[in-house]
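# My questions are about this predicted structure, shown below with the sequence.
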Amino acid sequence: MTMLYPLLMLAGPGSQILTPPPMPREFRAAWVATVDNIDWPSKRTLSVSQQKAEMIRILDIAKGMNLNAIVLQVRPSADALYQSKLEPWSEYLTGQQGKAPSPYYDPLEFAVSEAHKRGLELHCWFNPYRALHPAQKGPVVASHISKTNPEIVRRYGSYLWMDPGEPEVQRRSLQVVLDVVKRYDVDGVHIDDYFYPYKEKGPDGKLMDFPDDRSFRRYRSGGGHLARDDWRRKNVDDFIRDLYSGIKQEKRWVKFGISPFGIYRPGYPAGIKAGVDQYADLYADARRWFAEGWCDYFTPQLYWPIHQTAQAYPALLDWWLAQNQKGRHLWPGNYTSLTSPSEKNWPAQEVADQISITRQRGANGNVHFSMKAFLQNYNGITSHLMNGLYAKPALVPASPWLDDRAPNAPKVDVESMGDNQWSLKWRPDGDNDVRFYQITVQVGEKWGTPSVTSADNLKIKQPSGAVTRVAIAAIDRTGNESGQTVVRLR
């Protein structure tokens, strides 16, 4: 006879026999950059089947090394790596801006589906203001914003940028992001460190100012009184705040993450040096966004080694932790691709030590730039983490400010197929917002390594009848975990 019973809250040594120990909580993610074909697709000339195969390999490696999320760039330069009525198909996908994949498929829909099959979250990465990257080789199509709205696009150095001081730019970028949130079952929205552009030099060798005279004059003539630098920061502040609010109004469970330059300003904290002052140069008041709670996770790009005193990883991490006034997630970004022999040739242990420091501080997560480091196993980084710090899977930390109600334990049906074979099927108990299930198998009195999946069934064939129990828990979209439903097979 098959027995079903929910989590037993037992004291004493016997409780671990009846129920598995809890999984650790840690965000483990990698950026998948599409601009200039950094990570995916590897070339602009790949067939649809080759693109899909590459994405599957990315997701399989991510799952195999116990990552639990990828951050996929879907809007590199006012273009789209998904079906959009607002912006043209990206050149990085098909080799020609505005050209759809043939045979047709929606790359984002495909990536979301395949990620979820593997128990991985998928976060969409947008560039809110970049209009054209110099890596683009082909012509710009008529539907691109530089053609439809040239009055709000500025040339700055080798790039085209949408002017953050133009209300239409703010409206357009907000519309683009929320369109994806509405239409796709994504787990997060992500923006990086590109706000106002990094400073570039003109032909005379001097740093150029961003050419926003037109929008600033209109602001002043309309009664605005802020100085230009403060006005620029306000433009970005308003966008960040409105984007966070817009995402929550559409789907409260979709996490919003920001990944700014890793140093707030030179001298923050004392002794830190930087060639970029993001507050003054990029007009990004990242400390304010974090302190105000205008994001669900904050990923400062701590791209320097531990012992580089002027940009020391531990000192920067500690400083950012002190700014976390709203109790949001702090998951620093790591420049894992510097393990490449063609880059800084960091030993894999440098990245592992950074992860260890992050854990020691209680930050509970890291985001790696970029997936290529794991695909190529630079300096053995993939195997180093698989056999060490990422040897066992982890759940994405919950976000209780979004929702702190755990789902009910799932209902499980078990059918004996005879000859020590079992078929298990499970489903949510009630109208719960379940994203994944955690499955743990017990052999004898020892629980195995849990797995996370979106599947709703499992078949067990055991010649010796060694499997004793199977435990299944539901995990909702904000990371809350139910109690375990434990099935005893013998």
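Yep, that arrived.
# can we go C-alpha only for contacts and neighbour counts from here?
Noted.
# does residue 289 sit in a helix or strand, and which one?
According to DSSP states H and E, residue 289 maps onto helix 286-292.
# Next: residue 459.
strand 457-461.
# Show me what counts as buried in that strand.
By neighbour count with 16 or more other C-alpha atoms under 10 Å, strand 457-461 contains the buried residues residue 460.
# residues near residue 325, how many?
By other C-alpha atoms under 10 Å, 12 other residues sit near residue 325.
# right, and the helix or strand after the helix or strand where residue 356 lies?
Take DSSP H and E as the rule and residue 356 turns out to sit in helix 348-360. Beyond helix 348-360 on the C-terminal side, the first helix or strand identified by DSSP H and E is strand 365-368.
# What lies in contact with the helix or strand following that following strand?
If you walk from strand 365-368 toward the C-terminus, the next helix or strand you reach (DSSP H and E) is helix 371-376. For helix 371-376, the surrounding residues in contact (C-alpha atoms under 8 Å, 6 or more residues apart in numbering) are 30-33, 38-39, 58, 61, 336-337, 339-340, 381-382.
# another one to put next to it:
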Amino acid sequence: MGKINFGSWQIRLRLLVLTFLGLAIALTINFPFWVAAQTPSGNTASNSIEQSTQSPTQAPPPIRPVNGNELRGIWLTNVDSDVLLSKQGLHKAIKRLKRLNFNTLYPTVWNGGYTLYPSQVAKNSFGVEIEPLPELQSRDMLAEAIEFGHEQNFAVIPWFEYGLMTEEGSELMRQHPEWATRRRDGSQVFVHGEKEQHRLVWLNPTRPEVQKLLIDLIVEVVSKYDIDGIQLDDHFGMPAELGYDDYTIALYKKDHFGRLPPEDFKDPEWMSWRSRFLTTLMRKISKAVRAIKPNCLISLSPNPKDFSYIKYLQDWYSWVYLGYVDELIVQVYRDDIDNFKRELERPELQEIRHKIPVAVGILTGLRIQNVDMRQIKGQVKLARELTLDGFSFFFYETLGNRDASFETLFLTPAPRPDLRNIASVGS
């Protein structure tokens, strides 16, 4: 072995030390930025409705291509609102909504046990052709909404707001009191309103006459009018404590070898048995609509999944997979942004977004409740960050004098979501 050249070795050692020192300094300088780039923002969720709920660098990719489509709907009702009560007022409102870049109208056509359009079905069933409001007489509100809406390129989707619910004092109930279902103690009225002015009862979905009325009303609208779809909501169900009327009990006994229904209305089998009648009715409605107009959308605006079933026996998740629903707008009326976000992130919503458009219903106010514009903007922002298909606002009158604020939400027009595009991505 030869001799070691210590001078040469010392030079090499110094160079090696300096090289490692330089690398260390470089890493020290750049490390904070590297950590920041790899660490999610600490503000991934916040009660501040103006704050983004996701770091921009950590946002998940959209579940489908971003194509600019967005459902921008609004519910038009005759409760605490005058928008439907004059032809001129309706025309003015639709022009305003066009200017604000909305694209979908949901005008109520079934409220309190009456139709808001001239209905031969209603006249034949309980003797009243149209709701007895002076402002609705001698006109066809729905025909006007369709005419004005289509002139402005809106989708017009009549909303059967009351579903299976009706006012206790309606002519429908006076003519057919046996059509209402009851609680176990025999009571049937649900009292609502700050002055307890609304006394509501529920039509019994197990009765063929009730099923026929709902189907015939929907078929009448689909056949008679140039509509883009029909909509049902959370009232197309039945409160779980109901079903103890004589007719339903007799049906249950027939199916269960003479046994009475359980005393506990939350009994799983008893809930499932009653829920199936709603699913059957939904199937009949879907079949009837598609037989007349195959491209007529069937829109549903329920409560979140678990609440819908536990509270109203409404199994809308199954309806989507059975092909009965073309558009879902889940009512998420929450003040707290974390609760709002939690509902939008529910696994069933993420799942069915590959099958049909899924949007969120956002509360813009009630007659006795103001909703701050910051909350509305925060919820719209979050729905977009989670790549939902849009939103619908409840309800028109509560837009108030806030046009400038709503203009900032919809800066440019947008087409409605395309069902076929969503289906192709989800397949």
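The structure has been received and is ready for your questions. Computed from a prediction, not measured in an experiment: that's the story for all the values here.
# Where does residue 193 of structure 1 sit: helix, strand or coil?
With DSSP: H, G, I helix; E, B strand; the rest coil as the basis, residue 193 of structure 1 sits in coil.
# That one - nearest residue in space that isn't next to it in sequence?
On the basis of C-alpha to C-alpha, 6 or more residues apart in numbering, the spatially nearest residue to residue 193 of structure 1 that is not a chain neighbour turns out to be residue 260, at 4.2 Å.
# And for residue 371 of structure 2?
residue 365 (5.0 Å).
# what's around that neighbour, how many residues?
Counted by other C-alpha under 10 Å, the residues lying close to residue 365 of structure 2 total 21.
# Under the alignment, what does residue 417 of structure 2 map to in structure 1?
Structural alignment (TM-score structural alignment) places residue 417 of structure 2 against residue 397 in structure 1.
# aligned partner of the residue nearest to residue 193 of structure 1 in structure 2?
Residue 260 of structure 1 is assigned residue 302 in structure 2 as its aligned equivalent, the criterion being TM-score structural alignment.
# Next one: residue 121 of structure 1 from residue 486 of structure 1, what distance?
Remark: distance between residue 121 of structure 1 and residue 486 of structure 1 (C-alpha to C-alpha, to the nearest Å) = 25 Å.
# More neighbours: which of these two?
For residue 121 of structure 1 versus residue 486, the count of surrounding residues by other C-alpha under 10 Å is larger for residue 486: 26 against 22.
# which residues of structure 2 does the helix or strand containing that one align to?
Secondary-structure assignment from DSSP H and E places residue 486 of structure 1 in strand 485-488. Counterpart in structure 2 of strand 485-488 of structure 1, with TM-score structural alignment as the criterion, is absent.
# Tell me which other helices or strands that strand touches.
With contacts defined as 3 or more C-alpha pairs under 8 Å, 6 or more residues apart in numbering; DSSP states H and E, the secondary structure elements packing on strand 485-488 of structure 1 are strand 3-5, strand 411-418, strand 467-476.
# Please identify the deepest-packed of those strands.
Compared across these, strand 467-476 shows the largest average neighbour count, a mean of 25 (mean count of other C-alpha atoms under 10 Å).
# In structure 2, which residues correspond to that strand?
The aligned range for strand 467-476 of structure 1 in structure 2 is empty, by TM-score structural alignment.
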